[in-house]
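Colleague: For reference, the sequence and a predicted model appear below.
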Amino acid sequence: MKETNNTVKQIDFILDKIRHDLNITAGTMKRILQIQPEITIFTPEQLARFNGKNGNPAYIAVNGTVYDVTNNAAWAAATHFGLTTGQDLSDEFASCHPGQPILNNLRVVGKLVQNE
C-alpha cells in the first residue's frame, strides 16, 4: 500500500510539473486527462448520429475535438442558442467564445476527422 501511495504522489508531482511547464490551467489539464486512452474517431456522418435525439447522447465538435454535452444545462434539448448537436461547431464557437475556455468543462469523447 505504501508503494502505491508513493506512486500516486509521483504521478501527481509529474502532472503538476507538466501543467506548470506547459502553462496550462487546471481545467485544461483536467480535460486533457479525461481523454480516453483509445480515442474514438468520428467522421461528420458518425457525429451526426449523436444529436441527443431518440436516446442518443449529444456531442459537438470544436477544432477537431468531440465533446459530450448530453448532461450540460446550456445544451438542454440538444440545442444552444439555435445551434444543434451532432455537428462541427468550430466556427460558431470561435465567434461566440473567443479562446473557448468554456470547453474545459466538457468531457472529451473523441476526435473529428474529415472524409477524404
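Modeller: Everything's here; your move.

Colleague: hey, let's count contacts and neighbours off CA atoms from now on
Modeller: Fine.

Colleague: Ala58 contacts Val69, correct?
Modeller: Yes: in this structure, Ala58 is within contact of Val69 by Cα atoms under 8 Å, at 5.5 Å.

Colleague: try this one next to it:
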Amino acid sequence: MREYTKAQLALRNGQDREEIWCAYKGIIYDVTSSRLWRNGHHYEHWAGQDLTKELGDAPHTDRVFEKFTAIGKLTTS
C-alpha cells in the first residue's frame, strides 16, 4: 500500500483537488463518493486530516470506514 505524508493527505480535502480523503488509525480512506463528505466536510470534521482522535465524538463506530476504499498509509514522518 502506498504511503502518504500529512501534507499529501491535506491536499485531498475536497477544496484543493477533487479527491476527498481521511485517515483513521494510520490508514487513508477515499470518501469522495460519500454524499456526507461533499465539499470536504462532514459535520464538524474536515477531510484531508487524521480523524483518529475525533471518532470518539461521532455517533457511529469505526466500522463506518468499511464501506470506503483504503488507498494508502499515513506516514509518521
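Modeller: Yes, it's here. These numbers were taken from a predicted model, which means no experiment stands behind them.

Colleague: Can you pull the TM-score for these?
Modeller: Here the TM-score for the pair of chains, by TM-score structural alignment, normalised by the length of structure 2, is 0.88; 77 aligned residues with a Cα RMSD of 1.5 Å.

Colleague: which residues are in contact with both of Ala58 and Val69 of structure 1?
Modeller: Ala78 (Cα atoms under 8 Å, 6 or more residues apart in numbering).

Colleague: more crowded one of those two?
Modeller: Between Ala58 of structure 1 and Val69, Ala58 has the larger neighbour count (other Cα atoms under 10 Å), namely 27 against 24.

Colleague: What is the equivalent residue in structure 2 for the more buried one?
Modeller: Superposed on structure 2 with TM-score structural alignment, Ala58 of structure 1 falls opposite Ile20.

Colleague: any idea how far that match lies from Gln8 of structure 2?
Modeller: 12 Å (Cα to Cα, to the nearest Å).

Colleague: what do you get for Val31 of structure 2?
Modeller: 16 Å.

Colleague: Please, where are all the strands along structure 1?
Modeller: 40-42, 59-62, 65-68, 79-80, 83-84, 87-88, 107-112 (DSSP state E).
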